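> Structural data only, the sequence is not supplied:
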């Protein structure tokens, strides 16, 4: 499964008065794997929404951002015990908890749902466009591609970024501009961590309710003509079949 970047925060202190002054401290772990080298611990100090000092495990000491913050950082750094405790939080707090988060949350995956339909392009050298919409998948990393008679299409394809739905699920949309050819098969191919093998959805023009009515009528007339032709050919073959005596 592809790696993730997740920031989890814990609010330790929150003090406020009737006049609206507020001081709070936020500790968080930034990571993209369970390896200690891929983890950063940050403890940020705020006053009235302004960050005045922080400890960053990549820096290894406290740093101030305002006059007061510079004094506080100097004070914190002058106490070996406090500095050592802050440096130990990366392993004690982040590393130990991230193992639990990965095991119980980040290893889960949800299979995508695919909807394939056609639309008319507003400005294009091609007369038709197909849209492959992929919904309700997790994690966010996904690959959507197009196949034409089994071969991947690399031109006239545009895709959106993976978009969060706000409920842990994601969606994405891929567009293919094309010129229809008789007898061809166009498919949308989706590759995702939740799938054992790629999910391939073939476009069926006859079931595409988004096609213009005139196009559906042409398709129905063409199919009817083909069936009628087969029936007449079969009838003629039976009628003119020589009779052996």
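Thanks, I have the structure now. The structure presented is a predicted model; accordingly, all values stated were derived computationally and were not measured. Numbering: from 1, shown residues only.
> Going by C-alpha atoms from here, please, whenever you check contacts or count neighbours.
Will do.
> Chain neighbours aside, what residue packs nearest to residue 54?
Counting by CA to CA, 6 or more residues apart in numbering, residue 54 lies nearest to residue 44, which is 4.2 Å off, once chain neighbours are set aside.
> right, I mislabeled it, should have said residue 71
residue 64 (7.3 Å).
> Then residue 112?
residue 137 (4.4 Å).
> Just checking the distance from the helix or strand hosting the one you found to the centre of its chain.
Assigned by DSSP states H and E, residue 137 falls within strand 128-137. In terms of CA atoms, centre = their mean, to the nearest Å, the centre of strand 128-137 is found 13 Å from the chain centre.
> Which strands or helices does it pack on?
strand 113-119, strand 170-178 (3 or more CA pairs under 8 Å, 6 or more residues apart in numbering; DSSP states H and E).
> Go ahead and name everything in contact with it.
Contact partners of strand 128-137, identified using CA atoms under 8 Å, 6 or more residues apart in numbering, comprise 109-121, 169-180, 188.
> hmm, back to that, measure how buried the residue nearest to residue 112 is and give me the count.
25 (other CA atoms under 10 Å).
> what separates it from residue 94, distance-wise?
27 Å (CA to CA, to the nearest Å).
> Residue 197 too?
For residue 197 relative to residue 94 (CA to CA), the value is 34 Å.
> got another, please set it beside the one above:
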């Protein structure tokens, strides 16, 4: 959504403003809507909405001007064209500059303590600072995907465009088995796979991997 504000102070305590909004939910902008609000002291008195295709007045003064502007084909054509000229044009620039960018995750595999679990050991696989939010975290034991005793958070926003997610695996250690965490994301050319090796020192076991985009 984009907004353009034009603000004009008429006299002390009275303000006239105009807000333009572009609203869409689809990536192809097929549902793009252009809204042009005329506001006096925070109240909308005239609005053009591209889904309606003409001006609508909400006060006596607004109705008078809306009827007048709707009779002017040049004004209506200009407003109706803003969906493509202003909204879709800027949406394409925004999407190519931000929305289509990807940042691969940093992945950390560590052992954590958990009270009251079904198993004596818990591993946590964490993915940090990735964009966009879609990501897949899975566990494997000796190459087989684990479906049980796994809990994961949702993708959580950091507040700086990046996201993080944490997945836990409760398990009972078995001699000689290999436990791995696999992370797949749009910013990666191939999934990141980290193997857990309890024989390594603590500093080596808590691994952090950075994927290649």
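Thanks, I have the structure now. Here the structure is a predicted model, which means the values were calculated and not measured.
> tm score of chain vs chain?
Once superposed, chain against chain, the TM-score is 0.75 (TM-score structural alignment, normalised by the length of structure 2); 200 aligned residues with a CA RMSD of 3.2 Å.
> can you put the helices and strands packed on strand 128-137 of structure 1 in TSV and add mean neighbour count?
Formatted as TSV, these follow (neighbours: other CA atoms under 10 Å):
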stretch	mean neighbour count
strand 113-119	18
strand 170-178	21
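> mind checking which of the ones you listed is nearest residue 151 of structure 1?
strand 170-178 (14.0 Å; CA to CA).
> Over which residues of structure 2 does that closest one lie when aligned?
Strand 170-178 of structure 1 corresponds to residues 163-171 in structure 2, going by TM-score structural alignment.
> rewinding a little: can you tell me what the residue nearest to residue 112 of structure 1 aligns to in structure 2?
Per TM-score structural alignment, residue 137 of structure 1 is aligned with residue 130.
> Make sure residue 135 of structure 2 is actually in contact with residue 185.
Yes. The pair residue 135 of structure 2 / residue 185 is scored as a contact, 4.9 Å apart, by CA atoms under 8 Å.
> who's more crowded, these two?
Neighbour count, other CA under 10 Å: between residue 135 of structure 2 and residue 185, residue 185 has more, with 23 against 20.
> when you align them, which residue in structure 1 goes with that one?
Using TM-score structural alignment, residue 185 of structure 2 lines up with residue 192 in structure 1.
> got a list of what that match touches?
Residue 192 of structure 1 neighbours (CA under 8 Å, 6+ apart): 111, 112, 141, 142, 143, 198.
> Just the buried residues of those.
111, 112, 141, 142 (16 or more other CA atoms under 10 Å).
> Nearest to residue 236 of structure 1, out of those: which one, please.
For these, the nearest to residue 236 of structure 1 is residue 112 (50.1 Å; CA to CA).
> wait, what's in contact with that closest one?
134, 135, 136, 137, 138, 192.
> Distance of the most far-flung residue of structure 2 relative to its centre relative to residue 128 of structure 2?
In structure 2, counting by CA atoms, centre = their mean, residue 175 sits farthest out from the average C-alpha position, at 42.5 Å. Distance of residue 175 of structure 2 to residue 128 of structure 2, computed by CA to CA: 31 Å.
> Can you list the residue ranges for strands in structure 1?
Here structure 1 has its strands, by DSSP state E, at 6-16, 22-31, 39-47, 50-56, 61-64, 113-119, 128-137, 142-148, 151-153, 157-159, 163-164, 170-178, 186-192, 199-202.
> Mean per-residue distance, the fourth one versus structure 2.
Between strand 50-56 of structure 1 and its aligned partner residues in structure 2, the average distance after superposition works out to 5.2 Å, using mean CA distance after the TM-score superposition for structure 1.
> So what's the gap between that strand and the chain middle?
Using CA atoms, centre = their mean, the offset of strand 50-56 of structure 1 from its chain centre is 32 Å.
> May I see the buried residues of it?
Going by 16+ other CA under 10 Å, strand 50-56 of structure 1 has these buried residues: 51, 52, 53, 54, 55, 56.
> hmm, back to that, right, and out of the contacts of residue 112 of structure 1, which lies closest to residue 12 of structure 1?
residue 138 (30.6 Å).
> what's the burial count for that closest one?
Neighbours of residue 138 of structure 1 (other CA under 10 Å): 22.
> do the same with residue 205 of structure 1
15.
> One more: residue 179 of structure 1?
Neighbours of residue 179 of structure 1 (other CA under 10 Å): 10.
> Can you list the buried residues in the lengthiest helix in structure 1?
If you go by DSSP state H, structure 1 has its longest helix at helix 213-239. For helix 213-239 of structure 1, the neighbour count (16+ other CA under 10 Å) marks residue 216 as buried.
> again with stretch 30-43 of structure 2
32, 33, 34, 35, 36, 37, 38, 39.
> And residue 197 and residue 94 of structure 1? Which one has more around it.
More neighbours surround residue 94 than the other of residue 197 of structure 1 and residue 94, with 23 against 10 (other CA under 10 Å).
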